[in-house]
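Engineer: show me how the following folds:
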Amino acid sequence: MTPVVSADPVRFTDLLWDASAHIRHAIDDLEFLRLLGAGTLPLDAFRRYLEQDSLYLSGYVKSLSLLAAHAPNPLAGAFWASAAASAMDEASSHEAMLNGGSLPSSTSTPEASPECLGYTSYLIATAATEPYAVAAAAVLPCFWIYAEVGRSLAAAAKTVLDRDPQHPYAQWVAAYDAPEFHAIVDAAKNFVDDAAAAATLDQRKQMIDAFVVASRYELMFWDSALHPTAWPLAESAVYA
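Structural biologist: The predicted structure is shown next:
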């Protein structure tokens, strides 16, 4: 069913959320998230997720920085620039967890998975070449879906934390259910609503498409941590 795009949306982000409902339901049902919430996810899968998320965040920072540069006013620009800085801090936290000794060590340098490279390439290309409103819609699922995943896992994470206060999964989940993170998500939604209010009808349709595509990448990215996709002919390159 194709969403009906109003010429004068009141809360455009609600329309985006509705358009991605089937994808979000699939995310909620992922085995990766179920095992993560229960604290029973294999350690190598959690390490793989953190490695790929660190690589993803590097690209996400670029897309947010482009979005900040193209923002229509200083307030929006400052918000997206701040979000880019926060993503850099998040990547540093991932690195600390990866090197903290609680996860299996890795002897190879992580390579972006097909899902990770596809997702970041899409966001960067959208931020660089599409109207500001479309780019803002494209980056929103990373904020919003992460927040909702964290909210749904919060109760399970509390149980795991009570049993093992040092459990890395529960500590990670708790960070994404923090009130501060939800406040940032609410601000991002407001800026996307503002962008939709100033956009043309065609751009609003593009915003829906961009939000849905990014939501699909969210689904693929989460799932690939437990069910990784190998690159075809993935042997090391030979340099002359």
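Engineer: for the rest of this, base every contact and every neighbour count on C-alpha atoms.
Structural biologist: Will do.
Engineer: for residue 189, give me its contacts.
Structural biologist: For residue 189, the contacting residues are 13, 140, by Cα atoms under 8 Å, 6 or more residues apart in numbering.
Engineer: which one is the residue nearest to the spatial centre of the chain nearest to, not counting chain neighbours?
Structural biologist: With distances taken as Cα atoms, centre = their mean, residue 142 lies nearest the centre of the chain, 2.7 Å away. The shortest distance from residue 142 to any non-neighbouring residue, by Cα to Cα, 6 or more residues apart in numbering, is to residue 218 (7.2 Å).
Engineer: quick check: which element contains the one you found?
Structural biologist: helix 201-226 (DSSP states H and E).
Engineer: still on that earlier bit, so what does the helix or strand where the residue nearest to the centre of the chain lies touch, helix or strand wise?
Structural biologist: Using DSSP H and E, residue 142 falls within helix 132-163. Helices and strands touching helix 132-163, by 3 or more Cα pairs under 8 Å, 6 or more residues apart in numbering; DSSP states H and E, are helix 31-38, helix 43-70, helix 114-129, helix 168-176, helix 179-198, helix 201-226.
Engineer: for the ones you listed, which one sits closest to residue 23?
Structural biologist: Proximity to residue 23 (Cα to Cα) singles out helix 201-226 among the helices and strands packed on helix 132-163, at 6.4 Å.
Engineer: compare with the first, here's sequence two:
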Amino acid sequence: MTTPFDNPDTLYFKMKTACAEDWHDYCHHEFVQGIADGTLPLESFKHYLQQDYLFLIHFSRAYALAVYKSETLEEMRSASNSVAGILSEMNLHLEYCAEWGLSEQDVVNQPEARANMAYTRYVLERGMAGDVLDLQTALSPCAVGYAEIGLRLINDPATKRDGNPYWKWIETYGGEEFVSGAIKQVEAIDQLAASRFSEGRMDSLCRTFREATRLEVGFWDMGLNRTY
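Structural biologist: Below is the predicted model of the structure:
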């Protein structure tokens, strides 16, 4: 299936292709496949939901850092919109958690898992040490990868719909609103690259993308195994 994320001319696609094996491990992880066929243990999904809320707190900080790192008002507005979008998503996330019997206190009182710390702090470190292109590269496996996963699952005839407790999750990340935001992320990376990219940076950017992708795999592992 061809998606809006398969344009070979985008920097995003080139970075994704450079770590194809890790990307496959991320997008076809056992956790993802359990969501697709509805067999993921409910306690694993609840653990993931709680950690994902804590994750979003740090990702909102990362996009706030992107505002600071931006050099133009257009870039600042784009990053600011992302901050607002994540903060809004966090409210929806709490509503979703409530449907699974998890109160706001249940979520915010959870200790942060090591896999969560490793991933979010890595993204913030890349933003602090590098420029806004480094930061947006580190953010993109999550910001775009979830849309790729959701879009694939929602269009796959093998995905279980009726009676799948995770169908709403699939609809969210494979839906028009989230996919549209992910497309904007890909476009934003190309816009940033227009004034900041050189071939000499390619290895570094691909390394950042690869490490963030591997940390996504670790996040799925954490959810599946319910580790802290």
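Engineer: what's the neighbour count on the closest residue to residue 64 of the second structure other than its chain neighbours?
Structural biologist: Distance criterion Cα to Cα, 6+ apart; nearest residue to residue 64 of the second structure, sequence neighbours excluded, is residue 83 at 6.2 Å. The local packing of residue 83 of the second structure (other Cα atoms under 10 Å) involves 21 other residues.
Engineer: try the one 4 residues further on
Structural biologist: Using other Cα under 10 Å, the number of residues around residue 87 of the second structure comes to 16.
Engineer: then the one 10 residues further on?
Structural biologist: Residue 97 of the second structure is surrounded by 19 other residues when neighbours are defined as other Cα under 10 Å.
Engineer: likewise for residue 157 of the first structure?
Structural biologist: Residue 157 of the first structure - counted by other Cα under 10 Å - has 25 other residues nearby.
Engineer: confirm for me that it is in contact with residue 168.
Structural biologist: No. With contact defined as Cα atoms under 8 Å, residue 157 of the first structure does not reach residue 168; the gap is 10.2 Å.
Engineer: I figured the residue nearest to residue 64 of the second structure hits residue 58, correct?
Structural biologist: No. The pair residue 83 of the second structure / residue 58 is not scored as a contact, 10.6 Å apart, by Cα under 8 Å.
Engineer: still on that earlier bit, packing partners of the helix holding residue 218 of the first structure?
Structural biologist: Short answer (3+ Cα pairs under 8 Å, 6+ apart): helix 201-226 of the first structure packs on helix 12-19, helix 21-28, helix 31-38, helix 43-70, helix 114-129, helix 132-163.
Engineer: to residue 213 of the first structure, which of those helices lies closest?
Structural biologist: helix 132-163 (7.7 Å).
Engineer: isn't residue 47 of the second structure right up against residue 226?
Structural biologist: Yes. Contact criterion Cα under 8 Å: residue 47 of the second structure and residue 226 qualify, at 6.0 Å.
Engineer: and the residue nearest to residue 64 of the second structure, what element?
Structural biologist: Counting by DSSP H and E, residue 83 of the second structure is part of helix 73-99.
Engineer: and the next helix or strand after that helix, which residues are buried?
Structural biologist: Heading C-terminal from helix 73-99 of the second structure, the first helix or strand you meet, by DSSP H and E, is helix 104-108. Buried residues in helix 104-108 of the second structure, counted by 16 or more other Cα atoms under 10 Å: 104, 107.
Engineer: same thing with stretch 14-28 of the second structure?
Structural biologist: Buried-residue list, stretch 14-28 of the second structure, by 16+ other Cα under 10 Å: 14-19, 22-23, 26-27.
Engineer: cool, and stretch 171-181 of the first structure?
Structural biologist: Across stretch 171-181 of the first structure, burial judged by 16+ other Cα under 10 Å covers 172-174, 176-177, 181.
Engineer: then stretch 112-127 of the first structure?
Structural biologist: 112-117, 119-124, 126-127.
Engineer: over to stretch 190-201 of the first structure?
Structural biologist: Neighbour-count burial for stretch 190-201 of the first structure [16+ other Cα under 10 Å]: 190-197, 199, 201.
Engineer: mind putting the residues you listed into TSV with distance to residue 54 of the first structure?
Structural biologist: Below are these laid out as TSV (distance: Cα to Cα, whole Å):
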residue	distance to residue 54 of the first structure
190	27
191	25
192	25
193	29
194	30
195	29
196	30
197	33
199	33
201	36
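Engineer: looking at those, spot the one nearest residue 88 of the first structure.
Structural biologist: Using Cα to Cα, residue 191 is the member of those that lies nearest residue 88 of the first structure, at 20.8 Å.
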